[in-house]
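1. no sequence for this one, just the structure:
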């Protein structure tokens, strides 16, 4: 299967992408991984992307599209893939369609993880990270530490990242609504959109997604 995963920040796309890719035996291709791999390997696209990133500028669509195209042409993606974070806007969605059509392929589904904005803010703004070990992550509501502000595992100080502040989260949501949300209507018009609720336990959402994709 060839699937695009969409949804607002905080919808759990990364978590669901990993489970779905494993269940479907297809590679999980995320924009973040593409950028990290190309930059660390020093590819032409990676060097160009890093120059924009170091200057604090957005990486142009053509670079992101080029990275995605290279990755989708790898042998392990011949039988399908799950795209997470790409396409990010309608221009990228149109470029993806052109790539697939040129290769004699097409998307099977676009899975939209739906979650209310207030829930997104609650999920992200409630995260607390350990200063000693960033792998120790807590949540003031869903995974509260035994002692407020103290890591259960190493007693390090827990803090809220700047990226997780409510103001930053709402700004990220605004960017999502403006740039990415239009691709939902784009794919809906093609009959590819499958929308599921992203509320509940991780395994419940995965099952919901798998059932929807089977249909």
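-> In hand now; what should we look at? These numbers come from a predicted model, not from an experiment.

2. use CA for all of it now, contacts and neighbours both
-> Fine.

3. looks like residue 14 contacts residue 82 (just checking).
-> No - applying Cα atoms under 8 Å, one finds residue 14 not in contact with residue 82, separated by 10.9 Å.

4. of those two, which one has the most company?
-> Shown here are residue 14 and residue 82; by other Cα atoms under 10 Å, residue 82 has more neighbours (28 against 16).

5. let's bring in a second model and compare:
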């Protein structure tokens, strides 16, 4: 029985290692953290072409067109590139991507009093026209840099899966060890009773 548990644990570890080893081929539709968003329509068009969001639309069963976006994260602390449906942004707010809901929508950050204020409404694919929204992230980065050195906030989809996979392997190994030790203790107790 202990051999069976060891075999299961070994197979689980091998599967996790294969997943980890295939890092380069793993496709992830998750948003990507970037240091800078396009500053004008020309830069936007270049990034839009490089990301090729329309190809995702063709491989996706959804009839919703996916378009290039470079927007704030939900906390307003990072810039994110993502392929998502466009949305009208109301309330003179910056545009954000909410990772939890996987949607583009209004940020809590108001752009009403910016030098170039956001109109209400505007299309989320025009976020580059309101650069002060992006500048907020740069200010936030400076604050973080002053608080901590060498802090890397970026976490890709692959890293999240890696943590989950490694955690699963560790849990399985611990369960197997505990099971094996209990089995050995029961065996010793039975041998003592026989004597």
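-> All right, it came through fine. In this text, all values refer to a predicted model and were calculated from it rather than measured experimentally.

6. where does the TM-score land?
-> The TM-score (TM-score structural alignment, normalised by the length of the second structure) is 0.24; 72 aligned residues with a Cα RMSD of 4.7 Å.

7. counting neighbours, what do you get for residue 137 of the first structure?
-> 18.

8. which stretches of the first structure form helices?
-> Here the first structure has its helices, by DSSP state H, at 13-24, 31-41, 44-54, 61-72, 90-102, 117-125, 166-175, 182-188, 202-214.

9. make TSV out of the ones you listed and add distance to residue 109 of the first structure.
-> What follows is these, written out as TSV (distance: least, Cα to Cα, whole Å):
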stretch	distance to residue 109 of the first structure
helix 13-24	13
helix 31-41	18
helix 44-54	28
helix 61-72	16
helix 90-102	13
helix 117-125	24
helix 166-175	24
helix 182-188	9
helix 202-214	7
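
10. so which of those helices gets nearest residue 159 of the first structure?
-> Nearest to residue 159 of the first structure, of all those, is helix 117-125, at 11.0 Å by Cα to Cα.

11. please identify the buried residues of that closest one?
-> Neighbour counts over helix 117-125 of the first structure (16 or more other Cα atoms under 10 Å) mark 117, 120-125 as buried.

12. report the angle between that helix and helix 166-175.
-> With axes from the mean of the first three to the mean of the last three Cα atoms, to 10 degrees defining the directions, helix 117-125 of the first structure sits at 130 degrees from helix 166-175.

13. which one of the helices of the first structure lies nearest to residue 110 of the first structure?
-> Closest to residue 110 of the first structure of those is helix 182-188 (Cα to Cα; 7.0 Å).

14. tell me which other helices or strands that closest one touches.
-> Judged by 3 or more Cα pairs under 8 Å, 6 or more residues apart in numbering; DSSP states H and E, helix 182-188 of the first structure is in contact with helix 90-102.

15. can you rerun that using 6 Å?
-> Applying 3 or more Cα pairs under 6 Å, 6 or more residues apart in numbering; DSSP states H and E, one finds that helix 182-188 of the first structure makes contact with no other helix or strand.

16. with that, I have no additional questions.
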